[in-house]
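**Student:** After the sequence you'll find the predicted model.
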Amino acid sequence: MQYDNLIVAFESGIATVTLNRPDVRNAFNEAMIAELTSVFRALNERDDVRAVVLAASGKAFCAGADLNWMKKMAGYSDDENRADAMRLADMLASIYRCNKPVIARVNGDAYAGGMGLISACDIVVAVDSAKFCLSEARLGLIPATIAPYVIRALGEQASRRYFMTAEAFDCATAYRLGFVAECVSADQLDETVQQLAATLCANGPQAVKACKQLVHDIAGREISAALIEDTAARIAKTRAGAEGREGVASFLEKRSPSWRV
């Protein structure tokens, strides 16, 4: 897996995808968007990958859209603009829908589209010096493509404020709002990410995938008879499956399950 704008590494069931345009604060252009879409679709199909870490090189996580790319977009027709926006939307969806858990390792500031990348991940670990900003309104734009993910991750009330004000906020605020799961010092960042990744890899791989899908399918739904029946069917299927049987048997027999061997 060779890429011009990313570094992809594998170790002990963990794939690390690193944004690698530090000279422009990892701002993305059409090439990086295509590569991120490609790598996450590929990782989705790999049984040897149990967890994914989305990281960044340099001092910033992601500054959003590359200025040269934005200049090019200014001359696009309406159809070209729509097609370009759909490529960004597909990239975000490929991260959000990845059947592996995705941890965002946020080493620095994340602005605009960079917040969209983070919001598409499952668990966010950020360095305590990081700043976050939905800066689109400053340019007369709106964060439309990233909005479905940001609103879920940040919350509706906070999203209204930060979409409209385009204020920057710090890691402590992001943690308080629930946008960031862990706010840590720089020297704790890698250790915290690795501990989380190892914890994920210790669980049943099919169960982890199913848990992620469960949240996607159920969040925001009314607790109706149909939903109750759906959840009962899911646990029944899991109990009867090979992984569920092995997990229960290993617990009763006081041994490690097969996926940890």
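**Tutor:** Everything's here; your move. Residues are numbered from 1 along each chain as shown.
**Student:** contacts and neighbour counts: CA atoms only from here.
**Tutor:** OK.
**Student:** can you give me the offset of the host helix or strand of R41 from its chain's centre?
**Tutor:** Assigned by DSSP states H and E, R41 belongs to helix 30-44. With CA atoms, centre = their mean, to the nearest Å as the basis, helix 30-44 stands 13 Å off its chain's centre.
**Student:** And for stretch 81-98?
**Tutor:** 13 Å.
**Student:** and if you look at stretch 169-185?
**Tutor:** The chain centroid and the centroid of stretch 169-185 are separated by 15 Å under CA atoms, centre = their mean.
**Student:** Quote the end-to-end distance of that stretch.
**Tutor:** 17 Å (CA to CA, to the nearest Å).
**Student:** hang on, V124 is in a strand, isn't it?
**Tutor:** Yes: V124: assigned to a strand according to DSSP: H, G, I helix; E, B strand; the rest coil.
**Student:** re earlier: from the rest of the structure, what touches the very next helix or strand once past the helix holding R41?
**Tutor:** The helix or strand immediately downstream of helix 30-44 is strand 51-56, counting by DSSP H and E. With CA atoms under 8 Å, 6 or more residues apart in numbering as the contact definition, strand 51-56 has outside contacts at 13-20, 22, 26, 61-62, 100-107, 193, 197, 200-201.
**Student:** put this beside the first:
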Amino acid sequence: MDNFNTLELITDPRGFATLWLSRESKNNAFNAQMIRELILALDQVGSDPNLRFLLIRGRGKHFSAGADLAWMQQSAELDYHTNLDDARELAELMYNLAKLKIPTLAVVQGAAFGGALGLISACDMAIGADEAQFCLSEVRIGLAPAVISPFVVQAIGERAARRYALTAERFGGQRAREIGLLSESYPAEALDHHLEQWIDNLLLNSPAAMRASKDLLREVGHGALTPALRRYTENAIARIRVSPEGQEGLRAFLQKRAPNWQAESNNKEPRR
């Protein structure tokens, strides 16, 4: 993988990648360079047909403290149009992550403030430590969670988003699970153990079927029952049934054996 200054992108031979936020001395806070490198890293992940899913993690004590203070100070000195360019760059990152073809799982420890909640919300799933601390902190410094707000609302609902965006309250991992920001919350010392269970479970699934399911669910959205959606879903199941992995999965089920994508991942040793 290419070298980055603020990130590490590591592939596991079992068929997935981990994208590490790696500004540990700055608590993995965002700056313009990290945002640009995240966009480039997601492009790289999206162009690799061998990857089944992506993990997003933070090096060190914290997932991400949000925006870098020095970067925010520089932004305050810029004019409207330059700030608009910065906002468009952040939006590109969030939308590209949300549209990534493969499943995404955020793994959260320590602090996740401000824009970090956007990154978590744009992932398909997230797990975290009970002790993690979350905060939509923008109003405390006279700002608003503007670019990330659509993803946060999708993740936790409009009512909870209003509460936490307007109060800037901090909340922990268990509360994050209750409102839907996290899929599951675990004791900090058990987080890596449970992550391995999530990885093992995802590796059981057909890579092509997971991609097709992401496309399907994006099209379904809130599930409005329209004629166009009915036709889309009919075509979706017909396509996947006749696809190579669909055919292999059905044969393996009927023959009571593991499908070939499980055998492939089991034959590869994880990188330590």
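**Tutor:** Everything's here; your move. These numbers were taken from a predicted model, which means no experiment stands behind them.
**Student:** about what we covered before: so which bits of the helix holding R41 of structure 1 are buried?
**Tutor:** Of the residues in helix 30-44 of structure 1, M32, I33, A34, E35, L36, T37, V39, F40, R41, L43, N44 count as buried by neighbour count, 16 or more other CA atoms under 10 Å.
**Student:** Looking at those, spot the one nearest V8 of structure 1.
**Tutor:** Nearest to V8 of structure 1 among the buried residues of helix 30-44 of structure 1 is V39, at 8.5 Å by CA to CA.
**Student:** Tell me the counterpart of the closest one in structure 2.
**Tutor:** Alignment of V39 of structure 1 against structure 2 is given by TM-score structural alignment, with A41 as its counterpart.
**Student:** Three-state assignment for the spatially most central residue of structure 1, please.
**Tutor:** What sits nearest the mean C-alpha location of structure 1, by CA atoms, centre = their mean, is C121, with 1.4 Å. On the three-state scheme (three-state DSSP), C121 of structure 1 is labelled coil.
**Student:** Also F10 of structure 1?
**Tutor:** With three-state DSSP as the criterion, F10 of structure 1 reads strand.
**Student:** So I235 of structure 1 versus C98 of structure 1, what's the distance?
**Tutor:** Applying CA to CA, the value for I235 of structure 1 to C98 of structure 1 is 22 Å.
**Student:** who has more neighbours, these two?
**Tutor:** Using other CA atoms under 10 Å as the criterion, I235 of structure 1 and C98 rank with C98 on top: 24 against 12.
**Student:** Counterpart of the more buried one over in structure 2?
**Tutor:** Under the alignment defined by TM-score structural alignment, C98 of structure 1 is paired with L100 of structure 2.
**Student:** Over to F179 of structure 1?
**Tutor:** Matched to structure 2 by TM-score structural alignment, F179 of structure 1 sits across from L181.
**Student:** if I've got this straight, L78 of structure 2 is in a strand?
**Tutor:** No: looking at L78 of structure 2 with three-state DSSP, it is coil, so not inside a strand.
**Student:** what does it align to in structure 1?
**Tutor:** Taking TM-score structural alignment, L78 of structure 2 has Y76 as its aligned residue in structure 1.
**Student:** How many neighbouring residues does the corresponding residue of structure 1 for L225 of structure 2 have?
**Tutor:** Using TM-score structural alignment, the equivalent of L225 of structure 2 in structure 1 is I223. Using other CA under 10 Å, I223 of structure 1 is surrounded by 9 other residues.
**Student:** Also G140 of structure 1?
**Tutor:** 7.
**Student:** just D170 of structure 1 next, same as before
**Tutor:** Other residues within reach of D170 of structure 1, judged by other CA under 10 Å, total 14.
**Student:** can you pull the contacts of it?
**Tutor:** D128, S129, A130, K131, F132.
**Student:** and with 6 Å instead?
**Tutor:** Contact analysis of D170 of structure 1 by CA atoms under 6 Å, 6 or more residues apart in numbering lists K131.
**Student:** Now which residue in structure 2 aligns to it?
**Tutor:** By TM-score structural alignment, D170 of structure 1 lines up with G172.
**Student:** V124 of structure 1 now?
**Tutor:** Under the alignment (TM-score structural alignment), V124 of structure 1 pairs with A126 in structure 2.
**Student:** show me the contacts for the nearest residue to its match once chain neighbours are set aside.
**Tutor:** Distance criterion CA to CA, 6 or more residues apart in numbering; nearest residue to A126 of structure 2, sequence neighbours excluded, is A106 at 4.4 Å. Contact analysis of A106 of structure 2 by CA under 6 Å, 6+ apart lists L55, I56, I120, A126.
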